[in-house]
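# Predicted model and sequence below, questions to follow.
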Amino acid sequence: MGAVDEVVGFASDLIRIDTTNTGDEATTVGERAAAEYVAGKLAEVGYDATYLESGARGRGNVVARLAGGDPGRGALLVHAHLDVVPADAADWSVHPLSGEVADGYLWGRGAIDMKHMVAMSLAVARQLKREGHVPPRDLIFAFVADEESGGFRGARWLAEHRPDLFEGATEAIGEVGGFSVTLREGVRAYLVQTAEKAALWLRLRTRGQGGHGSLPHADSALATLADAVTRLHRHSFPVVWTDPVRELVTALGRLTGHPIPADDPEPAIAALGEAPGLGGLSRLLAAALRDTAAVTIFNAGLKANVIPGSATAEADCRVLPGREEAFVRELAAVLGPGIEWEYDSLPAIETTFDGSLVERMRAAIGAEDPGAPLLPYLLPAATDAKSFQSLGIRHFGFAPVRLPAELDFPALFHGVDERVPIDGLRFGTRVLERLLRDC
């Protein structure tokens, strides 16, 4: 059997293995069973796969290497995460852990984020090993834990504690990219992630005079925080053009026949989203134009008749490359006095859209979908690329899949009824095989 023959079965098996990551070690299932499945499939064809846990029980990771023909060339890292976010079965058309094949799709949590890439990488790795194929450069396959909570039990832990496993790696592919966008009838393009925003998790606190609810006073911690949160919610950070967004917008104008003006892009981007199937692309572009801050948690009070002495909130902030210092200054001005705040962050990443690996991606896509261009884009979210970047590895989001024109791809991430088209999954496997054979 070849990679294309195995990939759907692998993906279905992996979806049925529960790897739900809640962000809380007490309730997180862990990735051990999925990691052992992957390690076993690699061992069947002769890989010497390394299984590692980060010190937290059950947080399994697997790394394997296929030696290339030129030891002097930098290795290519192919990585995918094994964990998934929670899913409420009551909201789904099928059970999210079913791995069901129906209506031309494979359904379940992780179908796109990102057990499809685990399955494709595993299937291609097995085929190359069975054939005794020697690629031009070393290939390192990493199947990791905990991406959905920052990679502290997965990619970040591996980069800090086992960098030897990635020795010689100079480039990497992972999520989110290589997916198709149908811009108009007969015009399809594939987006490759060359940059992603910094992730900044903000914690806010206010303090005031507590007391009995029947004796209210002006010094309210809750009201002060509510005012600050409202200001943050309503604030628009400035439009900032990054190279991948500028390149993408220019290409979209050329391919769709509707230019997006640089001096006022947002109305044209909103109009783009009104076209069938382009709502997801429009949302991605809008988020890539400016920094964002979304308030996600608000806590205060213990009882209805007790005025709380403090209140807290949290916000998920995503910051464009090169903007963190300016963002923090602007944030301080928006929040104003009387607000205590602190944050943790993961850095932005960015690379240029050039080089031999990009040319090989272009050739691999072109062989399966002739004439379809590759376009760079900036991902507003975060991936394990942030962790592997610390090892000096240049990263591209490239987990190829061809999608039906009407499918809202971004909405599938963490969404209800997550699914991947069977034909698109097989297409991606063929593209990935072409790329890795001659990368």
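Noted; the coordinates are in hand.

# only C-alpha atoms for contact and neighbour calcs from this point on.
OK.

# in the stretch 301-439 of the chain, which spans are strands?
Listed in chain order, the strands of the stretch 301-439 of the chain (DSSP state E, counting those that start in this stretch) span 306-307, 310-319, 340-346, 349-350, 374-379, 394-397, 419-421.

# can you put these in TSV and add mean neighbour count?
Formatted as TSV, the strands of the stretch 301-439 of the chain follow (neighbours: other CA atoms under 10 Å):
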stretch	mean neighbour count
strand 306-307	19
strand 310-319	22
strand 340-346	14
strand 349-350	22
strand 374-379	26
strand 394-397	25
strand 419-421	25
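
# Of those strands, which is nearest residue 101?
With CA to CA as the criterion, residue 101 lies closest to strand 419-421 of the strands of the stretch 301-439 of the chain, at 9.3 Å.

# Go through the strands of the stretch 301-439 of the chain and name the closest to residue 291.
Among those, if distance is taken as CA to CA, the winner is strand 310-319, at 4.7 Å.

# before we move on, back to that, need the strands of the stretch 301-439 of the chain in JSON lines (columns: distance to residue 437).
Below are the strands of the stretch 301-439 of the chain laid out as JSON lines (distance: least, CA to CA, whole Å):
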{"stretch": "strand 306-307", "distance to residue 437": "66"}
{"stretch": "strand 310-319", "distance to residue 437": "36"}
{"stretch": "strand 340-346", "distance to residue 437": "33"}
{"stretch": "strand 349-350", "distance to residue 437": "26"}
{"stretch": "strand 374-379", "distance to residue 437": "19"}
{"stretch": "strand 394-397", "distance to residue 437": "18"}
{"stretch": "strand 419-421", "distance to residue 437": "24"}
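
# Please compare the first structure with the one that follows:
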Amino acid sequence: MTSARPDTAAPVPTAQDEVVGICQDLLRLDTSNYGDGSGPGERAAAEYVMGLLHDVGLDPEIFESEPGRASVVVRLEGRDRTRPALVLHGHLDVVPAQAADWSVDPFAGEERDGLLWGRGAVDMKDMDAMILAVVRQLVREGRKPARDVVVAFFADEEAGGVKGARWAVDHRPELFEGATEAISEVGGFSVDVDGRRAYLVQTAEKGLAWLRLVADGRAGHGSQVNDDNAVTRLAEAVARIGSHPWPYTLTPTVDKLLRGVADLTGLPFDAQDPECIDALVAALGPASRFVGATVRHSSNPTRLDAGYKANVIPGRAEATVDVRLLPGHEDEGIAALHLLAGEHVRVEEIHRDTALEVPFAGDLVDVMVDSLLAEDPGAAVLPYTLSGGTDNKSLHRLGITGYGFAPLRLPADLDFAGMFHGVDERVPVDALRFGVRVLDRLLRAC
């Protein structure tokens, strides 16, 4: 008589089991975006994503805006297909990293002290990994999300999305048919406010204007008196713009955030008092880097270009300026920049993208809040404005309302905001596992 053979089938991994390994794999793929077409592109990462989706029986589509600049899209069928679809998206590119500045190899995906280190760990291969892990678990278990979900991984976000989300919106809009809302990066992370954990959901983002300042003058010998010097005129304009004290202006999202901080801390709130605003921003700890840049416009000169020899006065001088504009105040901000540039300096547009702001209300917001609080009871959830921008700007062209919601429960002393495009980017592995639990809840209910 033979005994029954034991069941040796390996257990099916869950999203919490897989998310750390997926994130490590993505971090090890160098997808640096230099903004000039010289980087490695996103193709290798897109093919990796395709493999993970094919593995569970999905049929994603990969497409390129140009060779190597690859994006991936797949649609999950929802339980109620009469409802508008949700777009769940991330980007596969990262900003470059100078290895000599880092404590670890920025493309090794090293786990150390309970954190994953690498370029993209917070921007945004952490969220890419969470999306992939949750989608794989959902399909394996035979579950459907509450409504159709368009899952997208875009190229080129770090250079404005022209070769990624913007290209997809302009050339493949049918991929997003029926979608009205979207979820992506830089929101849903926790901060410590006076000893209480608060999660910041991104409901707004500043507008973007990369501008070129051009001064023309009279070329000549460096030894001559020249009152029509292009470099001098440009330098004066750059100094005015870079040092301009933009006035504090609280948009509805920032107003609601700071009122929430006042409630949590007991600090006074006065929208007309800059010192009061500064105190409330400071109460957000490391997140004050983000929030402090959203109480007013900002204009930072980033490049200068003039001349070719020490004793030659050039006839032309140029500078670039990175301008971030508050939602609802973009036109007045651009008008002010033209005045600051002065009559002798032209302002040319290199790249422009709109500001976004939506109410911290509605069914999707309610589900985001409920999903967070189910995993972290007693926390607070507040809206905030992102000082940068996301691919939600491109999706907005199709009438899709975007939110930032990459849920992470973080240690109070982790300078999360400071790691975006910074050195020694890292994310706690426990935060990744927390994130997949929250995202799974959201897809069940949204």
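Structure received. These numbers were taken from a predicted model, which means no experiment stands behind them.

# ok so, going back, wait, which of the strands of the stretch 301-439 of structure 1 is closest to residue 248 of structure 1?
Here strand 374-379 is closest among the strands of the stretch 301-439 of structure 1 (CA to CA), at 6.0 Å.

# Does residue 258 of structure 1 fall in a helix, a strand, or a coil region?
Secondary structure for residue 258 of structure 1, judged by DSSP: H, G, I helix; E, B strand; the rest coil, is coil.

# Which residue in structure 2 aligns with it?
By TM-score structural alignment, residue 258 of structure 1 lines up with residue 267 in structure 2.

# ok, the closest residue to its match other than its chain neighbours - how many residues close by?
Excluding its sequence neighbours, the residue lying closest to residue 267 of structure 2 (CA to CA, 6 or more residues apart in numbering) is residue 280, at 7.1 Å. Residues near residue 280 of structure 2, counting by other CA atoms under 10 Å, number 27.

# Doesn't residue 280 of structure 2 lie inside a helix?
Yes - assessed by three-state DSSP, residue 280 of structure 2 belongs to a helix.

# Now do the same contact list for it.
258, 261, 262, 267, 269 (CA atoms under 8 Å, 6 or more residues apart in numbering).

# Assign a three-state SS to the first one, would you?
Spelled out, it's residue 258 of structure 2. Residue 258 of structure 2 - assigned by three-state DSSP - is helix.

# From residue 108 of structure 1, how far off is the residue mapped onto it from structure 1?
Alignment note (TM-score structural alignment): residue 258 of structure 2 maps to residue 249 of structure 1. Here the criterion is CA to CA, to the nearest Å. By it, residue 249 of structure 1 lies 33 Å from residue 108 of structure 1.

# same check, this time on residue 199 of structure 1
27 Å.

# Who has more neighbours out of the two?
residue 108 (30 against 24).

# which one is the counterpart of that one in structure 2 nearest to, not counting chain neighbours?
Counting by TM-score structural alignment, residue 108 of structure 1 lines up with residue 118 in structure 2. Excluding its sequence neighbours, the residue lying closest to residue 118 of structure 2 (CA to CA, 6+ apart) is residue 106, at 4.4 Å.

# Just to check, the one you found is in contact with residue 96?
No - applying CA atoms under 8 Å as the test, residue 106 of structure 2 and residue 96 come out as separate, 9.5 Å apart.

# And the helices in the stretch 201-350 of structure 2, which stretches?
230-242, 252-265, 274-282, 288-292, 330-341 (DSSP state H, counting those that start in this stretch).

# Those: which one's closest to residue 52 of structure 2?
From these, taking CA to CA, the stretch that ends up closest is helix 288-292, at 33.4 Å.

# which residues in structure 1 does that closest one match up with?
Under TM-score structural alignment, the match for helix 288-292 of structure 2 is residues 282-286.

# With neighbour numbers in mind, choose between residue 106 and residue 96 of structure 2.
More crowded of residue 106 of structure 2 and residue 96, by other CA under 10 Å: residue 106, with 26 against 19.

# mind checking what the more buried one lines up with in structure 1?
By TM-score structural alignment, residue 106 of structure 2 lines up with residue 96.

# Check for me that its match belongs to a helix.
No - going by three-state DSSP, the assignment for residue 96 of structure 1 is coil, not a helix.

# picking that back up, just name the closest of the contacts of residue 280 of structure 2 to residue 326 of structure 2, please.
residue 258 (16.0 Å).

# Any idea how many residues pack against that closest one?
The burial count for residue 258 of structure 2: 29, using other CA under 10 Å.

# and what of the one 5 residues further on?
Neighbourhood size, residue 263 of structure 2 [other CA under 10 Å]: 12.

# residue contacts, residue 219 of structure 1?
Residue 219 of structure 1 touches 208, 209, counting by CA under 8 Å, 6+ apart.

# What's residue 86 of structure 1 aligned with over in structure 2?
By TM-score structural alignment, residue 86 of structure 1 lines up with residue 96.

# residues in contact with the aligned residue in structure 1 for residue 348 of structure 2?
With TM-score structural alignment as the criterion, residue 348 of structure 2 lines up with residue 342 in structure 1. Listed by CA under 8 Å, 6+ apart, the contact partners of residue 342 of structure 1 are 202, 203, 204.

# What does the second one correspond to in structure 2?
I take that to be residue 203 of structure 1. That one, residue 203 of structure 1, aligns with residue 212 by TM-score structural alignment.

# What range does stretch 384-404 of structure 1 cover in structure 2?
Going by TM-score structural alignment: stretch 384-404 of structure 1 matches residues 391-411.

# same question, stretch 38-46 of structure 1
Counting by TM-score structural alignment, stretch 38-46 of structure 1 corresponds to 49-57 in structure 2.

# and what of stretch 13-20 of structure 1?
Going by TM-score structural alignment: stretch 13-20 of structure 1 matches residues 25-32.

# Matching residue 163 of structure 1 against structure 2, which residue comes up?
By TM-score structural alignment, residue 163 of structure 1 lines up with residue 173.

# Thanks again, I'm all set now.
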